[in-house]
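[1] coords below, sequence missing:
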């Protein structure tokens, strides 16, 4: 327990000295993020424990009691290369191993731990150069990023408060508690130009100021870790690899606005993130950095985790507040805004996980250093989750103003062989599709807004020529219509009707009137829906109608340009290959295949539902799609 500001400062300096010593000695960092854990990282970690103990490379006492300085085996968080896990980083050599299995541990200990030599067959393969690289820093993905809140990637301990403090953690909290007034903190955040990373990009300093100026004896701080966008896992990554970075930002927020309690709203599908963040809370309490009378300054603050049930609408702040209160997650009209009337009617500050992660760095390193990255109106960095047919996919961090071209072709190494770029879907299911004309557009809040797109939570999906843009719009609207809370008619009914029209397009049943109705309906939903989910749900429709309208027109003329909408195709029997065995007819659920045994069979196109079962059953490959 740290009982004063001076004790805390001394403890931080002690941890910094220990870390310098540790980094010069042998350390084995095993990634235990969700991706690596799913591939067996914990078993790899346990095998390292067993082998190191057997070889006398660990103290023989119970591992849980070994001091960090004596234990070279450590857990680290996501390194952004989830598809290559389990990942192991050996320092100070810097050897970065991928696809490590339990069977590899003995070899690593013998060759790398004992002799200091790399195990060549386990070194990470750079998908861009196809060469093995000796360290993560040498890989294409790593070299072209701008790390700010993801610094020390692959060499920080995700479950150690001492390691976080050794990297300067909690020094910002100590600074604000001992040296700064609330107005100074807010002014610093305003000058930094930090904008909310949850999607809207609202100036963080203004939001904090509104909450601070609200008159109430009871106030709350809320961290939005719901992250409901499909394919987006930036928040999960931060909570797993550096939970104290987020926690420190929340405590500073509480001090600034005069709050006594905070809730971290994390979706239940993130069990590792919840576990890591709960440990961070417990460890901070043990050291006196959280709880009653923090460091004897008179400031008391507590944090509790609230597990979300996976409702996309709870990413909207008023729906999230309703969920915390134990109600159904449904948005309400604003004003009043949460800063005036939030949880149980009290002033409440809500920020995203990534927003809080920036706070302590800004206070610790200063406004000028923060503004070295990014653009004038969108300073700093942003984490993105990049998916699609690329040579490298995963979590990246780049400064605002970085172009899509740099992300796709430099950081991610370009598209896989045989693929041709068509578009990107940016901003999650509520985002927009941008064509190749936007590849050189700088990514920041205002520029994307001018293109009728948005940063959103940070999801980027790369789309190729093989993909139908009408189907893309249908796919994302299918998600948002299912996630609608149903409170307002435009969102509840409008998204369903728009989806039905898109279904007609992909099923070769649409008319010119459907095209006119789709555009009218999309604009109506956008203008009249209650909350952000409804207002942004039509974005995939509107953006594809704007940039890829030729594909909609082609569908009206009976053609899917990409060839992915199966309703525009038909199964036929190749009479030259058919042996007349009748197996296809027996397997058809619609009785659409007919003929005489020993002669070529035929398919009734009116009955055929294009399920493809006949193709699977035919042993002579006589059924083809044309």
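    It's in. Note that the coordinates shown come from a computational prediction; the quantities given were computed from them, not determined experimentally.
[2] going forward, measure contacts between C-alpha atoms and count neighbours the same way
    Noted.
[3] wait, what's in contact with the residue nearest to the spatial centre of the chain?
    Taking CA atoms, centre = their mean, the centroid of the chain lies closest to residue 233, which sits 2.0 Å from it. Residue 233 makes contacts with 227, 385, 395, as judged by CA atoms under 8 Å, 6 or more residues apart in numbering.
[4] Run through the residues that contact residue 332.
    By CA under 8 Å, 6+ apart, the residues touching residue 332 are 318, 319, 530, 531.
[5] For those, which entry has the maximal number of neighbours?
    Highest neighbour count within the contacts of residue 332, by other CA atoms under 10 Å: residue 318, with 24 neighbours.
[6] residues contacting that residue?
    330, 331, 332, 338, 342.
[7] For my notes, confirm it occurs in a helix.
    Yes - according to DSSP: H, G, I helix; E, B strand; the rest coil, residue 318 belongs to a helix.
[8] quick one: it from residue 213, how far?
    As for residue 318, its distance to residue 213 is 20 Å (criterion: CA to CA, to the nearest Å).
[9] Name the nearest residue to residue 26, sequence neighbours excluded.
    Among residues not flanking residue 26 along the chain, residue 91 sits closest, at 5.6 Å (CA to CA, 6 or more residues apart in numbering).
[10] number of nearby residues for the one you found?
    For residue 91, the count of nearby residues is 21 (other CA under 10 Å).
[11] That one touches residue 72, doesn't it?
    No - in this structure residue 91 lies outside contact range of residue 72 using CA atoms under 8 Å: 9.4 Å.
[12] shared neighbours of the two, which are they?
    26, 27, 28.
[13] could you dump the residues you listed to a markdown table with distance to residue 136 and neighbour count?
    Below are these laid out as a markdown table (distance: CA to CA, whole Å; neighbours: other CA atoms under 10 Å):
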| residue | distance to residue 136 | neighbour count |
| --- | --- | --- |
| 26 | 17 | 17 |
| 27 | 15 | 21 |
| 28 | 14 | 22 |
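[14] Please compare the first structure with the one that follows:
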């Protein structure tokens, strides 16, 4: 019987920061001190507070160690695991009270307002050990469904729960299942969309890395509900840890009889296969994803017919993303009313966000629908760093829109975001401060969309490129007011005429920035000025003579010799030579260099 459990994050973020070497050193030191029978080391999924990785938690105390390095391990083993004294310099400061006592994670600002349902097991269990999933009620929901419920009752619970798809526009999950169940066919399919392509999004990856069995169990339940015997998980190959853990989970589930023939002796057969995607953003669109699973080029199909009638291999198919699947078992076990009591009337439950950008606490958060953007940014995220002001948040990735500071108190749910020109999307949330140029942000997302367009339909293939050309013209200081009007007209044309959601939503970043930050576009055009000082063609570096001490540091670091001056005398930048790299401003100790 272990007296201590040491949980170490084995998600992608912490793994990239050497958490695997930390685990190796931890096991080595534990063996050196003869603690193998007393200390259990558990490799988990993501804890959520990614900015502080690598992360380690020691139980039963709950001591939360952050930014742990390999060289810290001997001290942690000797002081904490041997002597019972926490190494306070390594503890996450928010978990240490003024009197020196350790408080629980749930009391810290990052976790206090979270409600973890989809992420409930991430950072809690070893995702590569099915027995740990079973210990937290794993596969209990599947047993309940197969032994106590009819397929119609399962669908009824899903409808009553109010669960909406967490991967895009938020279509009601139970309704989607009911459509597929009503269509008769010799074969039906259940698909999981794990092709998470939005820049800055890592919600689905983290769930699969930390709790893969919850997706397998939910897909099996869905198979029973609609009358399917085969499922597919479409996951991008750039997620090697998630792929590996899914492969382990599939093997373990088959060995335990949770997948395969005659599950729980019910006579119900169901199995799941993996399909690896090559990273094409368009394959996140449901019909393109199914076309790719079929072994063809990933291009969208016209709808109708919708997948519930003719989907994968032209058979009735349901497709949900990872986060949607991660809610299913909890709804079955706790009931539709329980889930519907969380969140808002039209957006039940919680939502997972990958919080990134200009924010102190980068990481993965799960909050009830209806939580305000202010609570997410200022309380959970710890606010904007370096004294800068919040300017906007981009949700929904390239398909979403920017939420301005004036909407900081908006309650986050599907309908509220749509009403202001944004969207929930899969859950990426990129925070921007007052140093961000919103025209440049729109251009960034358009560059991504142009690269990722499959080219099948002319509006998207040609229209997004024309839109990008107009944005580039404006950021280069060559735009006109007519170009702004032309952009708006083109945006609406794209929305109305593109074949799939990628092209239809591509203009959203442009439209939302035009709506809330039109003054920045006008400044670029009429004043040939970038208010944020980001667009190089519209920005020059100047040395303020009254602040310059003539230390020559800027001149010595200029790669093109654009700065001249003598020691202890104000220097000057030759703007005709300056390549606007910013090296001088970075090196100046007196704040004498400014962008205009």
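    Perfect, I can see it now. Here the structure is a predicted model, which is why all the values come from computation and not from measurement.
[15] Need the contacts of residue 332 of the first structure in JSON lines (columns: distance to residue 80 of the first structure).
    Putting the contacts of residue 332 of the first structure into JSON lines (distance: CA to CA, whole Å) gives the following:
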{"residue": "318", "distance to residue 80 of the first structure": "32"}
{"residue": "319", "distance to residue 80 of the first structure": "31"}
{"residue": "530", "distance to residue 80 of the first structure": "36"}
{"residue": "531", "distance to residue 80 of the first structure": "32"}
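[16] Residue 5 of the second structure maps to what in the first structure?
    In the first structure, the residue equivalent to residue 5 of the second structure is residue 27, according to TM-score structural alignment.
[17] Show the contacting residues for the counterpart of residue 321 of the second structure in the first structure.
    Residue pairing (TM-score structural alignment): residue 321 of the second structure is matched to residue 352 of the first structure. Contact partners of residue 352 of the first structure, counting by CA under 8 Å, 6+ apart, are 196, 197, 198, 223, 224, 225.
[18] redo that, cut-off 10 Å
    Residue 352 of the first structure is in contact with 196-199, 222-227, 235, 246, 264-265, 315, 317, 457, counting by CA atoms under 10 Å, 6 or more residues apart in numbering.
[19] among those residues, which are in strands?
    Among the contacts of residue 352 of the first structure, the members found in strands (DSSP state E) are 222, 223, 224, 225, 264, 265.
[20] what's the counterpart of the fifth one in the second structure?
    If you follow residue 264 of the first structure across to the second structure using TM-score structural alignment, you land on residue 233.
[21] where's the alignment partner in the second structure of residue 205 of the first structure relative to residue 159 of the second structure, distance?
    Using TM-score structural alignment, the partner of residue 205 of the first structure in the second structure is residue 174. Counting by CA to CA, the separation of residue 174 of the second structure from residue 159 of the second structure is 4 Å.
[22] do residue 596 of the second structure as well
    Remark: distance between residue 596 of the second structure and residue 159 of the second structure (CA to CA) = 56 Å.
[23] Let me see the ranges of the strands in the stretch 251-400 of the first structure.
    Applying DSSP state E, counting those that start in this stretch to the stretch 251-400 of the first structure gives strands spanning 261-267, 302-308, 348-352, 381-387, 394-399.
[24] Mean per-residue distance, the shortest one versus the second structure.
    In this overlay with the second structure, the average offset of strand 348-352 of the first structure from its partner residues is 0.8 Å by mean CA distance after the TM-score superposition for the first structure.
[25] repeat for the last one
    Taken over the aligned residues, the distance from strand 394-399 of the first structure to the second structure averages 0.4 Å (mean CA distance after the TM-score superposition for the first structure).
[26] That strand aligns to what range in the second structure?
    With TM-score structural alignment as the criterion, strand 394-399 of the first structure aligns to 363-368.
[27] so residue 392 of the second structure sits in a strand?
    Yes - under three-state DSSP, residue 392 of the second structure sits within a strand.
[28] Name the nearest residue to it, sequence neighbours excluded.
    Excluding its sequence neighbours, the residue lying closest to residue 392 of the second structure (CA to CA, 6+ apart) is residue 404, at 4.3 Å.
[29] Quick check: the aligned residue for the one you found in the first structure?
    Alignment note (TM-score structural alignment): residue 404 of the second structure maps to residue 435 of the first structure.
[30] my guess is its match meets residue 543, correct?
    Yes - assessed by CA atoms under 10 Å, residue 435 of the first structure is found in contact with residue 543 at 9.4 Å.
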